[in-house]
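Q: Give me a model of this one.
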Amino acid sequence: MRAFFEGIENLFVNFLFAPYDFFRFMESWWAANTINWIFVIIGTVAMVYWLGQLRLFDSRGEEDRSITSHSYL
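A: Presented below is the predicted three-dimensional model:
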């Protein structure tokens, strides 16, 4: 099991988080957090899109709102 967890550590530290090592040594806070801001923007756009799709689905009345939807009800 130790090798398994060390493999996970190696994957994240040496590969997936490698771009953060470049930004860690920059002097500008804004430049160092560019990736984080990009992720926040992508997440916000995805959430707005998803909520719009939920609103369309709800307005079409496609959801089964009967009481017998689940056996435990």
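
Q: going forward, measure contacts and count neighbours with C-alpha atoms only.
A: Fine.

Q: count of neighbours near F4?
A: 9 (other CA atoms under 10 Å).

Q: if I look at it, how far off is R65?
A: Noted for F4: a distance of 46 Å to R65, by CA to CA, to the nearest Å.

Q: now do I35
A: 42 Å.

Q: Please identify which of these two sits among more neighbours.
A: Legend: neighbour count by other CA under 10 Å for I35 and R65, higher for I35 (14 against 8).

Q: what's the more buried one in contact with, if anything?
A: Contact partners of I35, counting by CA atoms under 8 Å, 6 or more residues apart in numbering, are absent.

Q: To check against the first, give me the structure of this:
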Amino acid sequence: MKDFFYAIQDLFVDYLFAPFDALKELELTNWFAANTISWIFLIIGFAAFVYWMKQLKIFNDNNEEDKSISSHSFL
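A: Next up, the predicted model:
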């Protein structure tokens, strides 16, 4: 059973966390490149947020949402 947990440790430490180790090395060598990756993720998240808000506005303008006071019978 001990070997099973060591195998899980090896899987995560040696293989699955390798991109994070590379990012850590990138941050130590080039701070701007490491932050560029963060900014890319922030821009993607902001674009998804704007898209979601536009979709909500479309449904709100079409009055497709049920705005009754009690949404469930137990309320």
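
Q: Quick check: TM-score for this pair?
A: After superposition, the two chains reach a TM-score (TM-score structural alignment, normalised by the length of structure 1) of 0.69; 71 aligned residues with a CA RMSD of 2.8 Å.

Q: where along structure 2 do the strands fall?
A: Using DSSP state E, structure 2 contains no strands.

Q: In contact with the spatially most central residue of it, which residues?
A: Centre of structure 2 computed as the mean C-alpha position; nearest residue by CA atoms, centre = their mean is G45, 7.8 Å away. Residues near G45 of structure 2 by CA under 8 Å, 6+ apart: none.

Q: Need the counterpart of it in structure 1.
A: G45 of structure 2 maps onto G43 of structure 1 when the alignment is built from TM-score structural alignment.

Q: how near is that match to T34 of structure 1?
A: 14 Å.

Q: What is the longest helix of structure 2 by residue count?
A: Ranked by number of residues, the top helix in structure 2 under DSSP state H is helix 31-61.

Q: mind listing what's buried in that helix?
A: For helix 31-61 of structure 2, the neighbour count (16 or more other CA atoms under 10 Å) marks A34 as buried.

Q: Going by the alignment, A33 of structure 2 corresponds to which residue in structure 1?
A: A33 of structure 2 maps onto A31 in structure 1, by TM-score structural alignment.
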